[in-house]
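Colleague: Give me the fold of what follows.
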Amino acid sequence: MLRKIYFLFCFIVCTLPVLAGNIKGRVTDHTTREPLIGATVMLEEKGLYDITGLDGSFNIKNIAPGTYHLSISLAGYKTRVQEITVTETGMPVTDITLEPGNKKELHEVIVAGKTNKAAEGTARLIERDASQVMNVVSGQAIKLSPDLTVANVIQRVSGISVERNSNGDGQYAIMRGMDKRYNYTLVNGVKIPSPDDKYRYVPLDIFPAELLDRLEVYKALTPSMEGDAVGGAVNMVMKDAPDHLAVDANLATGYNELFFNRDFMSFNKGGINAKSPYEINGNQYNATAADFPNATADYKQQRPMPNLVGGLSVGNRYLNNRLGIILAGSLQHTYRGSNSLFFNTEKVDTFSGVTITSMQQRQYSEEQLRYGLHGKLDFRFNSRHHLEWYNAFMHLANTQVRDAVGTQLTIGGYDPENGNATLSFNTRSRITRQQIYNSTLQGDHQLLDKLQLQWAAVYSKASNRQPDNTTIPLSGIEQHFEQTRTTVGNASRSWEYNTDRDLAGYLHLVYNQPVAGVPVEWRLGGLYRDKQRTNFYNNYQFHPANLQAEYGKDFNDYTEIQWVIDNPRGSVGSALNYSATEKIKAGYLQFKIAAPRLEVTGGARVEATDQGYEMKVPIGEDRPSANQTYTDVLPSLHFRYMANDKTNIRASYFRSVNRPGFAELVPAPIVREEYSEKGNPDLKHAIADNIDVRYELFPQATEQLMAGVFFKHIKDPIEFTLQRDPRRPQDSYYMPGNFGNATNYGLELDFIKYVKQFGIKANYTYTHSSITTTKAQRVRDANGDFAIITPEQTRPLYGQSAHIGNLTLLYRNARYGWDAQLAGTYTGDRIVTVAEFIDDDQWQKGFIQMDLSMEKTFGHFSVFAKANNLLNTPMEVYIHKPRNNTDAIPYQTDSGKVLVRRDYYQRAYLLGARYKF
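Modeller: Next up is the predicted model:
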């Protein structure tokens, strides 16, 4: 009898799971249908619960058949209790929506819940409902990513690679294979000026990423947008005032692995002269050595302090939600650098090979102080009138020491086996301070039921300062692998400043008037911008007072070197001493037809440009000033077919332009360390016709699948190449030019998918571009003598990679408060320097960068860690020709190509804490 009871008990226990069911579902926001992550779903009668995952899903297993009450709760939302019935097979998967809590009624405005502008669902919603092709990175994704600057964030977007600075961080965006010159940058929809001394593109590494609500990338332009973008436009949407008191603070520290193995080199940056003697005493003043403090030569080597990163934002709404205020700031004080290897080659065509003349090993030490301040006030007078005042100040100070050791490979008894060589030592100390300030006052007024007025008044200013840029060279020798500094060479010190000031006004009239029962929105508007740019450059050359003085005998420190000035009044006769103006007048007419399944946006924009320069010291130049005036008509047409609520099919066409950079027109030469460059006053602006087709699927509010193709035809593209001066054929300069026509086409794929705690974001872009330019080539003529011919060569556009890919693996466990992501980026081969001679272009080798971030939340507190460049992938540059040198050269192989440059940046780590209320 007991045995029968035992077997019956075992049978019931074993069959209970079979008879039990599962409760599955998904929790979403009632208004946006965005999945709610971290909601608690509890079965009240059993006390069993689950936490919703990245896709908002939950699953409570092994529930006996019956009727229960399911409680769903999440901070900021009303708790919902729902009665459910569980059968032997469970219950069907169902969506459960939560309504936001704390709704408030104003006197004249009803606020029925506010969309979280930084959420993933909001980013997908913007992409889905946009009138043109675009991609959006949410503030939530930015916060959890390994990236600290906007430049590093933007590399995660499909079709975008970044040009990196000397410490390996991203700096400029290359969009769809179009160089940084073909893009423009917006802050809250308003274009900002550039701190660059010659061009108009904006360095994105000046912007701390944590100040953003989201990052928008426009890949097609509508008539209401400014028309000077061929690759696209980047819009940084800054943090906005929340609908309740919100405080977000973080503090972190870390270190760069590069300085585990070597010291950080610095100088006395507090003792330098902010202005040159020319500026202090006038242009007739003859400077002496006493006018130049030795702070820039006061070098110190030690291990750097740990990095420090922090941020704080506070926001709230007042006066019955009429007034919103947000204040945010970010500080990043970091120590970065690189170990770099450079090879110099002969600057002549050597037929089938490349002759390497010298090798230089460089150590960069860079102290970066980056901070951003952001404030915004918005005031609602009533439901029809709204004002916003936005202010932002961004600052990046980069204090850099470059310490280089050069080895002569073709002269001086180079003997690597016995460790003998002729050396050159070169130390450069430099401070670069870049700033961008923007103040924008905007108004939005509903004048009539069908008529709306939008306007903006903008003041912006960007500046760049490089005071007392100092380079000190020494000769040296290597004997039996021991290096020794010997005599001093000629030194230089320079001062360089520039400012770029914009005054702009925007005006938009929006009129809604149905046509044949179909809603149509008409937009009429324009802008006026007055840009004033000033540039100053002065350079002093020095030679040592004692030409025979030797290091270690006559002096032991660089501050002890006695100098004689070769040009006591400085050298201001440079193309970098100029002023420039640009006045843009633009008007547009735009319509948007919103049929039930088809949206059509189109119209035309007219932009009139008046751009000119004036050299301040036009020594020997026959064109000291010049102006270019031209008018462009820029039509565009965008179709969005909505097969259903989750699917878009887009097709668009737009025409755009690319204007020359400011210094690109100035004809005087600029002498650089490795080459000389020169402007071209006859440079024309480029005009591009752009076509896009894209399929978009949004299975859930935070998921997407997008596949698109693009095509661009560019007339008169602007590219820099090494060119011979028509007036002095013996001289070659790195100059901008127009090169007929170019084409650029490609394919983009985007994929985002979440399953419970796991997610994947992936994108891939294939790009093919083609441009034909004239190159130089040495041949033998009929007499057997050398001659130069100029054949044409077809190549990709500068900076364009054929293959770009991103893969990010996400994990989030809301129950235990864990977030993690592993992000990989691949950038394929691309041209980084266009050479004068045929087949001598320099190519950057494709590379993979891997980054990691993790965060653990404890209520309002969390701790996080970030690690960058986990694979320590080097940046390498090659010429795809064999080398002529037959002797063994370090780091060179017989692979049929010549290594020109290799940079190692090492890994960087960050550990911090965050408080959010």
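Colleague: hey, let's count contacts and neighbours off CA atoms from now on
Modeller: Will do.
Colleague: So the most centrally placed residue in the chain: helix, strand or coil?
Modeller: Nearest residue to the geometric centre of the chain (CA atoms, centre = their mean): A151, 2.5 Å. Three-state assignment for A151 (DSSP: H, G, I helix; E, B strand; the rest coil): helix.
Colleague: Now show me the structure for the sequence below, then we'll compare the two:
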Amino acid sequence: MCMKIRIVLLLLGLSTFILGNAQNDRSLKGSIQDAESKEPIVGALIYLSDDSENKKPLGESGLDGSFVLRKIPTGNIKIRVSYLGYKEQLVEVNIDASEILATPIGLYKNSLNEVIVIGHKNGDDRKSFLIDRNADGLQNSLSARAIEISPDVTVANSLQRMSGVTIQRSSNGEGRYAIIRGMDQRYNTTLINGIKIPSPDDKYRYVPMDLFPSDLLERLEVIKTLTPDKEGDAVGGIMNLVMKNAPNYQIVSGFFSAGSSTLFSDRPFQTFNSNVINKRSPAQINGPSYLAKVGDFPRRNLILRNASQPSIQAGATYGNRFFDKKLGFVLGLSFQNNYRGSDQILNTQYPGATILPSSAAGKITDNYPQFDATVNNKYSTQNRRIAVNNKFDYNINNKNKISLYNLYVRMDEFQARSSSDTDVNTNLGQVKINTRTRWQIQTIYNSTLHGDHNLSDRLSFNWTAAYSVARQQTPDYANFEVDYAKTKNADGTQSLPLIFTPNSPSMSAIWAHNSDKDLSGYLNFIYKTKLSNNDLEISWGGLARHKIRDNYYIKYSLTALDSSFSDILSSNLDFKTGSATAPYGNTGIGRNYSIKENVVAGYGQFKLDLLQKLQIIGGVRIENTSQRYNTNLSSDVNAGKGHIYYTDVLPSLHLKYAFDDRQNLRASYFRSLVRPGFVEIIPQDIPASENEAYEQQGNPYLKHTTADNYDFRYELYPKGTDQVLIGAFFKRLYNPVEVTFSHYSVIGGNPSPGTNILTPTNIGNVKNFGIEAVYTKFFGKFGINANYTYTHSSATTSKYFLHYDSTTKVNVTQSRNQTRPLQGQAKHIGNLSFIYKNPSIGLDAQIAYVYTGERIALVNTFYDMDTWQAPYSQLDFSFEKKLFKRLSLYGKINNLLDTKTKYYIKQPYLIGNTLNKIPGQSDPTKQIFVQQDIYKISYLFGIRFKL
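Modeller: Model prediction:
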């Protein structure tokens, strides 16, 4: 509570400071623009004409080119307006009271021989705005400066500020994956400088976006339509991370910040000793025939201790050009060590449904969900990120240029989870106390060599050779469980005696690692010509990519030999009696595998500009996919090895009509595909103990997804970076994939009902459509940035329905069709940011609000039993105040509303003739509570310098 009060006081203080600076006596108001284009000029400096250049300017033009000069002398004065790349302008004004200039002050550009380099700074808002405006397809961007002054420190959290994008959060509340236009993360692709990168995730292709610190970006792009020259595997969109480029002049910059989370004001942050962990399993160290010993498994990594360390972030960038501006170089370094966490309550479900013979409704209730246990989890997560970004480019001459880019990112996640569970209805019976520790290492390395060559005035080509490798390693993923019997005594007190069983106390240790290596080559030719005096550009080319992915897994399980348990260290553990294979470790069902994938693609594309009004881009892309996988499964298991191949023809057509220089109308069609994740096409099984709550399996009969995509958008650019964008989209998906509850095992084709197993499944054909609106307006020192997206999809699937037949007096399982939205899709998405920028006092401030409507988190195979995530709102605040010319103070505060993530089933709670029995239940008449995650408020304060 004290921390919340301090944060509120801080915000009030900043507001008072801003308002105080808004007061004035005599003032002069006006605006500054380019004399020829009439575009507003942001950041022009205004001086009194008799001031020397070393004197402080009276003011600076704002976000819309306007300025206000306060407390200026009366009478006739001359002001001098200065801006890099433009000629200075003198203006004479008579000041009696407050004056407003009737016409804008126009600045003329210097002649070419007076200025060596004229252009936008790398990463500024104006450059990003122009790139979006002039793009061949639909895209939205965030500049480095917009990201820098936002409340976000990772790319994942920055993505939620963009139109049509929501994020899926990890267990510590941080954004991890992006959902674009209501399309689950599987339908989206991640690029680094336009090059596709592999994922370190052990299950899927999509890349965890929280790996990337946002301070290394020059621009973040979300591309929503695909032209033939782009890879065709995206339905929702493409996230392109444009990293820092070599500047035209020397830059030296850096930052340092520290902060914390108010979650750890209420409870301690728990950590463990990772130094005792062996990076390799006993079988890796000694060979697969080695009989492991109890001494091979340290237990000190399961001893949790309290820690109170602040989150720390730091970074630095250096860039310059050498040898007469021919050689460019940039190096960026970033380090983050963040402490986050969450408190979770989870009600797990039994498989299938039940019949309530006597419910709160006073009648028999068909097809009702049944719950197993209430689990209380406390997560403490330390994320340590290291990132290095480096680029060289060399201008051989005015026709040839080469560049070499390298990126390395690493995130070490140290997570401690303490949990307890008991019967969901009685809060009595068996209680499981569980301690789990995990050290997960994720890395991505990318090296890209690129060349641009002009063979003539008409013909040019470019090429790219890229090597990328993504890895994940989880050494000694340890789990310890002790069971107790919770009973109620005659006097009303409760007892909690230890239960000694063959599986309690128990300990497990898992070693797992995977790698994904890509070798890629790209080649593109561009030929420029004329067609009836209209500009025509013809391009063709292709790519070849060879991918090798492998996965390693082994698990060791130990149990107590007797009931003499006092703590983890003293417990007498050994391999289960009578199991001769236990010391060798369990390599799982299909958990050890390798897969090779070859993708070959070619395309042809044309771009035609008709009468400087209509631009037409069209063509076709052909992609061939070949996958071969092999597992450690025996030959009698279905699809233990396999070869999957397919070819897709992907046509596209894009139209852009310019009404004038400020209005565009765009329409487009493209066909695209999505390849399933590797683990999804392999017949493997992941137990519930390793997957948070439920067992998970692959599906070797899964088909890849294709889609027809249609887009329409009207664009208005009134002035400067102001914009109004209104658009609509429609997508028809064929064989989309969703992860659903299944009660049958894919392994061996078991026909009998089993447990709740998460299984990837093709759900037929689906339609998805929506509208998008973006509004950006700057007036003086204030600005507003808003976007709204409405999405609607319709998927009809067959589900089970358990019905009580009153005639035969038996329960009958029926089949019913149910129509619902796509998994992960929110119908309503909104972003609203208020921006304040006062150059005269060096203050930037922003308050940002994000809203995500309810969405299906988990699809159940039984009717009306899908798990929904409740609507989510988040309010964040950030500021930056210049202290000196090169030094500024900044702060970022997240989740000011202390928003919680909640999940529920859309049925009334009817069990036991009570309305509030299940733990966490708040609205029993409309929904059944399933899960809640609490993150609290987090904050960072620091300093930033730019030399």
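Colleague: So what does the residue nearest to the centre of structure 1 match up with in structure 2?
Modeller: Per TM-score structural alignment, the equivalent position to A151 of structure 1 in structure 2 is A156.
Colleague: pretty sure that match contacts S170?
Modeller: No: using CA atoms under 8 Å, A156 of structure 2 makes no contact with S170, being 10.8 Å away.
Colleague: next helix or strand past the strand ranked longest in structure 2?
Modeller: For structure 2, the strand that runs over the most residues, judged by DSSP state E, is strand 365-397. Remark: after strand 365-397 of structure 2, the chain's next helix or strand is strand 400-423, criterion DSSP states H and E.
Colleague: now the helices for structure 1?
Modeller: Using DSSP state H, the helices of structure 1 run over 2-19, 120-129, 139-144, 150-154, 277-281.
Colleague: Where in structure 2 does the last one fall?
Modeller: Counting by TM-score structural alignment, helix 277-281 of structure 1 pairs with residues 282-286 of structure 2.
Colleague: overlap in contacts of A156 and S170 of structure 2?
Modeller: Taking CA atoms under 8 Å, 6 or more residues apart in numbering as the contact rule, A156 of structure 2 and S170 both touch R176.
Colleague: Just tell me what L125 of structure 1 corresponds to in structure 2.
Modeller: In structure 2, L125 of structure 1 lands on L130 (TM-score structural alignment).
Colleague: buried ones in the match of helix 277-281 of structure 1?
Modeller: Neighbour-count burial for stretch 282-286 of structure 2, counted by 16 or more other CA atoms under 10 Å, picks out P282, A283.
Colleague: check the fit of that stretch onto structure 1 and give the mean distance.
Modeller: For stretch 282-286 of structure 2, the mean deviation from structure 1 after alignment is 1.5 Å (mean CA distance after the TM-score superposition for structure 1).
Colleague: What is the distance between that stretch and the centre of its chain?
Modeller: 36 Å (CA atoms, centre = their mean, to the nearest Å).
Colleague: got it, and stretch 648-655 of structure 2?
Modeller: 27 Å.
Colleague: and if you look at stretch 592-600 of structure 2?
Modeller: Worked out by CA atoms, centre = their mean, stretch 592-600 of structure 2 lies 25 Å from the chain centre.
Colleague: ok, now stretch 489-508 of structure 1?
Modeller: In this view, stretch 489-508 of structure 1 has its centroid 20 Å away from the chain centroid, taken as CA atoms, centre = their mean.
Colleague: what range in structure 2 matches it?
Modeller: Stretch 489-508 of structure 1 corresponds to residues 505-524 in structure 2, going by TM-score structural alignment.
Colleague: Same question for the matching stretch: list its buried residues.
Modeller: Residues of stretch 505-524 of structure 2 classed as buried: 505-518, 520-524 (neighbour count, 16+ other CA under 10 Å).
Colleague: ok, G828 of structure 1 to Q171 of structure 1 distance?
Modeller: Note on G828 of structure 1: its distance to Q171 of structure 1, by CA to CA, to the nearest Å, is 17 Å.
Colleague: and the two? which has more neighbours close in?
Modeller: Q171 (22 against 17; other CA atoms under 10 Å).
Colleague: From what I see, that one and F207 are in contact.
Modeller: No: if you go by CA under 8 Å, Q171 of structure 1 and F207 don't touch, sitting 10.1 Å apart.
Colleague: Tell me the residues that contact both of the two, please.
Modeller: Going by CA under 8 Å, 6+ apart, residues that sit against Q171 of structure 1 and also against F207 are A151.
Colleague: which stretches of the stretch 101-250 of structure 2 form strands?
Modeller: Assigned by DSSP state E, counting those that start in this stretch, the stretch 101-250 of structure 2 shows strands spanning 105-107, 139-143, 165-169, 175-180, 188-192, 195-196, 217-223, 237-243.
Colleague: Out of the ones you listed, which is closest to S752 of structure 2?
Modeller: strand 165-169 (34.0 Å; CA to CA).
Colleague: what span of structure 1 lines up against that closest one?
Modeller: Using TM-score structural alignment, strand 165-169 of structure 2 pairs with 160-164 in structure 1.
Colleague: now that stretch, how far from the centre of its chain.
Modeller: Here the centre of stretch 160-164 of structure 1 is set off from its chain's centre by 7 Å, with CA atoms, centre = their mean.
Colleague: now stretch 339-353 of structure 2
Modeller: 22 Å.
Colleague: cool, and stretch 426-436 of structure 1?
Modeller: 20 Å.
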